[in-house]
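S.K.: I'll drop the sequence and a predicted model, then ask my questions.
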Amino acid sequence: MKKTGYEHENLKVTPWFHWGLNVEDAREFFFVTGQCDFDKNGVTKCMNDPVGQTRVILEQIEQTYTQAGYKRNNIIGINWCVTKGVTEEQTAEILAVWAEFIKDVEVKPAGGIWKRIEGLIHPNMLVELELTLGR
């Protein structure tokens, strides 16, 4: 699979994603459904901490896609969902966590929609992420 990222002359270049992404010769796709910091026992590791929740979610997501033989370089898209209580400062920190997570990814994925919503399915959840991977 070959990925080519594209920027836009009127939009800021970011370390988080490309404004456009062309994917060639992908034969398989892997969709990681929305995940939150909320385990099978209903435990949230990082209560009231959206940045910590993001770290936990990325660890969980990586455990999920590696089971199918995918790697970080296979990430082609991300969708974000945060609750309205997540501040602009915390948003910047969440993006810094994501930038660190993909720092060694040669071609950054396409950024999906960043949704700021009233709440997720459980009040402890502040962040939900989903990824699309291809190879």
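M.R.: Now that the structure is in, tell me what you want to look at.

S.K.: going forward, measure contacts and count neighbours with C-alpha atoms only.
M.R.: OK.

S.K.: For burial, what's the neighbour tally of Lys84?
M.R.: By other Cα atoms under 10 Å, 12 other residues sit near Lys84.

S.K.: also this one, for the comparison:
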Amino acid sequence: MQNFLEYSGFTLDDIIRTDWAFTNDVDSAQFGQIATVWEEFLSDVEVKPARGTLRYVQRLGMPDMMVEYEMIIAR
């Protein structure tokens, strides 16, 4: 994700909101792990992005996918 941001001329500081979609297969332990990874990923960001929407869905666009995120990025 960071490579994509840099390639596009943005940084982690430009993320202003993130929305998440989890399938019902994501359990509470996995949710905690995802939250920890996201927190570590943003650890050096001075102003954290606004909390977005978290949706639970039956399935996502690809059958094996369990997590999808959408970021809004701006300067």
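M.R.: All right, it came through fine. Just so it is clear, the structure is predicted and the values come from calculations on it, not from any experiment.

S.K.: now what about the TM-score between them?
M.R.: Once superposed, the chains reach a TM-score of 0.92 (TM-score structural alignment, normalised by the length of the second structure), with 75 aligned residues with a Cα RMSD of 1.0 Å.

S.K.: What is the corresponding segment of the first structure for stretch 3-11 of the second structure?
M.R.: With TM-score structural alignment applied, stretch 3-11 of the second structure matches the range 63-71 in the first structure.

S.K.: I meant stretch 49-57 of the second structure, not that one.
M.R.: Under TM-score structural alignment, stretch 49-57 of the second structure corresponds to residues 109-117 of the first structure.

S.K.: May I see the buried residues of the matching stretch?
M.R.: Across stretch 109-117 of the first structure, burial judged by 16 or more other Cα atoms under 10 Å covers 109-111.

S.K.: now, which of those sits nearest Gln90 of the first structure?
M.R.: Looking at these and their distance to Gln90 of the first structure, the nearest is Gly111, at 18.2 Å (Cα to Cα).

S.K.: looking at it, that closest one is touching Ile78, isn't it?
M.R.: Yes. With contact defined as Cα atoms under 8 Å, Gly111 of the first structure counts as touching Ile78 (5.5 Å).

S.K.: Using CSV, please lay out the buried residues of stretch 109-117 of the first structure together with distance to Thr83 of the first structure and secondary structure.
M.R.: Putting these into CSV (distance: Cα to Cα, whole Å; DSSP: H, G, I helix; E, B strand; the rest coil) gives the following:
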residue, distance to Thr83 of the first structure, secondary structure
Pro109, 23, coil
Ala110, 22, strand
Gly111, 18, strand
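
S.K.: hang on, Asn22 of the first structure packs against Val107?
M.R.: No. Using Cα under 8 Å as the test, Asn22 of the first structure is too far from Val107 to be in contact (10.3 Å).
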